[in-house]
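Chemist: Build me a model:
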Amino acid sequence: MGRFGLVILVAVLGLSLSSVFVVSEGERAIVSRFGKVLKDDVDGKEVTRVVSPGLHFKIPAIDKIRHLDARIQTLDGAADRFVTSEKKDLMVDSYVKWRIRDFEKYYLSTNGGIKANAESLLQRKINNDLRTEFGRRTIKEIVSGKRDELQTDALENASESAKDLGIEVVDVRVKQINLPANVSNSIYQRMRAERQAVAKEHRAQGKEQSEIIRATIDANVTVKIAEAERKALTVRGEGDALAAKIYADAYSKDAEFYSFLRSLEAYKESFAGNNDIMVLEPDSDFFKYMKSVTGKGN
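Modeler: Modelled structure (predicted):
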């Protein structure tokens, strides 16, 4: 085979490969020729040709293939602001499960089956439906058990409004509901101020109670000390009175013996120290029992 024959073989092989395309499982394809979508005649009506999964042929360099994902897809956009029936703003984060139902309508409505265009249009419709549902409800109804009802109503409305895009909405879910940042900050500041005021009040009440308790304890201590001192003085007075009575009784029974005993006690206390010095007159009454047992001089 000459060089020319080899060139012909390579060209034929390349042409054959470029005339074949594969549609994977979970996909569909739309074929356009010279910028126009190929259509089939079905019961006298022209219907866009939707290529199913498998191996297919096309005209090289003339036919253009657009692959479309036929599986369920997730649209998880950014959180958006909605207004409730009370005119309160909420930041709502939601997501949508969707898939292509009418490939012809989807291809035409999204400018050639461009997924970004489809998601932008679908997101707009979903937000409009959610905005309607949120506008019919209060915050209490939204955050309570009626959220399921809201999602069901939004799904029904979105399914109907997405038909003109050739899209089937499988599910609509609200992930999170928050207040706007500026509103949240003001609420947190108000809550913090209220908590601080409550804490300050509790501290003041505690300080007041501590002062009352301390004053009560001090008063009780003062009263008890005064009562103890009063009882001590009473007991001491009674003791002194009893001692005086005993001394008086002893003196009345034997005055001389009592005087002698008191003198001995005086001698004992006076001469207890070794270095004691006493200056007394010899005829002092202090020494009268040293001179005579009877205490009388000779």
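
Chemist: contacts, neighbours, all on C-alpha from now
Modeler: Fine.

Chemist: which secondary structure element contains Arg124?
Modeler: Element membership for Arg124, per DSSP states H and E: helix 115-135.

Chemist: buried set for that helix?
Modeler: 118-119, 122-123, 125-135 (16 or more other CA atoms under 10 Å).

Chemist: Which SSE is immediately downstream of it?
Modeler: Assigned by DSSP H and E, the successor of helix 115-135 is helix 139-143.

Chemist: on that earlier part again, between the buried residues of helix 115-135, which is nearest Ala243?
Modeler: Ala243 lies nearest to Phe134 out of these, by CA to CA, at 100.2 Å.

Chemist: sorry, back to before: identify the residues contacting the helix holding Arg124?
Modeler: 75, 77, 80, 82-85, 106, 109-111, 142, 150, 153-154, 157-158, 161-162, 165 (CA atoms under 8 Å, 6 or more residues apart in numbering).

Chemist: what do you get if the cut-off is 7 Å, keeping everything else the same?
Modeler: Helix 115-135 has contacts (CA atoms under 7 Å, 6 or more residues apart in numbering) with Leu75, Phe82, Val83, Thr84, Ser85, Thr110, Leu150, Ala154, Asn157, Ala158, Ser161, Ala162.

Chemist: Show the buried residues in those.
Modeler: Phe82, Val83, Thr84, Thr110, Leu150, Ala154, Asn157, Ala158, Ser161, Ala162.

Chemist: quick one: the first one and Asp93 touch, right?
Modeler: Same thing as Phe82. No. With contact defined as CA atoms under 7 Å, Phe82 does not count as touching Asp93 (10.3 Å).

Chemist: what do the two both touch?
Modeler: In contact with both Phe82 and Asp93: no residue, using CA under 7 Å, 6+ apart.

Chemist: tell me which of the buried residues of helix 115-135 is nearest to Ser263?
Modeler: Using CA to CA, the buried residues of helix 115-135 come closest to Ser263 at Phe134, 114.1 Å.

Chemist: Next, the structure of the following sequence, for comparison with the previous one:
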Amino acid sequence: RLIQPRVDESLRNEFGRLDLQQIIAERRDDLMIGPTQDLDTLLREELGVAIVDVRVKRIDLPEDVSAAVFDRMRSEREREAREWRAQGEEEAERIRANADRRRQVLLAQATERSETLRGEGDAEAAAIFSDAYSVDQEFFTFWRSLNAYRDSFEGDGNMLVLDPSSDFFRYLKSAAPSNGE
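Modeler: Okay, the predicted model is just below:
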């Protein structure tokens, strides 16, 4: 009963000159050296009791100080959380931009390749038609007329109004070729 108030007073005096960061830092044991020596000297003289060591099990701060400390800790954690979220958003934007850029490049390359192949195919088809036309012009003309007939009368309800003597019906009029053979 006699020792407790003096230990409390000694610790309050020691902690009163420090800020909270210094109190809860790693060197807390070093902070106990001064109060332990002061209490040992004082209590040896007054009570004949030797103080060997003083340890802090728990620090109880006044309610308003505790609230301020917790508010500061909460705001610090919220600030860190906002910072991490911002970094995450930045990284997500960088990843999205990279993916969009790669997508555009791949689409452009695919379009270029498809256009090249389509052009090569059209050129090859034109060469084949040209070769076929030069081999037998009359047969090629006949073949194109048959395709035109098929395309013209495809589907239900199609109607075509033409002069029966028109060149369109040339191969339907007679079985003989028009060049006299």
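
Chemist: Look at Phe21 of structure 1 and give its secondary structure.
Modeler: Going by DSSP: H, G, I helix; E, B strand; the rest coil, the secondary structure assigned to Phe21 of structure 1 is strand.

Chemist: so who does the closest residue to it other than its chain neighbours touch?
Modeler: Among residues not flanking Phe21 of structure 1 along the chain, His56 sits closest, at 5.4 Å (CA to CA, 6 or more residues apart in numbering). Contact partners of His56 of structure 1, counting by CA under 7 Å, 6+ apart, are Val20, Phe21, Val22.

Chemist: Compare these and tell me which has the most neighbours.
Modeler: Val22 (16 neighbours; other CA atoms under 10 Å).

Chemist: Could you look up the SS state of the residue nearest to it when sequence neighbours are not counted?
Modeler: Of all residues not flanking Val22 of structure 1 in the chain, Leu55 sits nearest, at 4.7 Å (CA to CA, 6+ apart). At Leu55 of structure 1 the chain is in strand, as set by three-state DSSP.

Chemist: cool, Leu68 of structure 1 as well?
Modeler: With three-state DSSP as the basis, Leu68 of structure 1 sits in strand.

Chemist: which residue in structure 2 lines up with it?
Modeler: Under the alignment defined by TM-score structural alignment, Leu68 of structure 1 is left unpaired in structure 2.

Chemist: can you tell me which residue in structure 2 aligns to Ile126 of structure 1?
Modeler: Checking with TM-score structural alignment, Ile126 of structure 1 has no match.

Chemist: how close does the most centrally placed residue in structure 1 get to Asn178 of structure 1?
Modeler: What sits nearest the mean C-alpha location of structure 1, by CA atoms, centre = their mean, is Tyr188, with 12.0 Å. Distance of Tyr188 of structure 1 to Asn178 of structure 1, computed by CA to CA, to the nearest Å: 13 Å.

Chemist: Kindly report the same for Leu108 of structure 1.
Modeler: In terms of CA to CA, Leu108 of structure 1 sits 37 Å off from Asn178 of structure 1.

Chemist: With adjacent residues omitted, what lies nearest to Arg147 of structure 1?
Modeler: Per CA to CA, 6+ apart, closest to Arg147 of structure 1 is Glu141, 7.3 Å.

Chemist: Number of residues surrounding the one you found?
Modeler: 15.

Chemist: how much space between it and Gln209 of structure 1?
Modeler: 45 Å.

Chemist: mind listing the helices for structure 1?
Modeler: 3-18, 103-109, 115-135, 139-143, 147-161, 181-253, 255-270, 288-291 (DSSP state H).

Chemist: With distance to Ser32 of structure 1 as extra columns, can I get those helices in CSV?
Modeler: CSV is the format used below for the helices of structure 1 (distance: least, CA to CA, whole Å):
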stretch, distance to Ser32 of structure 1
helix 3-18, 15
helix 103-109, 11
helix 115-135, 18
helix 139-143, 47
helix 147-161, 28
helix 181-253, 49
helix 255-270, 140
helix 288-291, 155
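
Chemist: which of the ones you listed is buried the deepest?
Modeler: helix 103-109 (a mean of 20; mean count of other CA atoms under 10 Å).

Chemist: Over in structure 2, find the residue span that one aligns onto.
Modeler: Going by TM-score structural alignment, helix 103-109 of structure 1 sits over no part of structure 2.

Chemist: Please state the offset of that helix from the chain centre?
Modeler: In this view, helix 103-109 of structure 1 has its centroid 48 Å away from the chain centroid, taken as CA atoms, centre = their mean, to the nearest Å.
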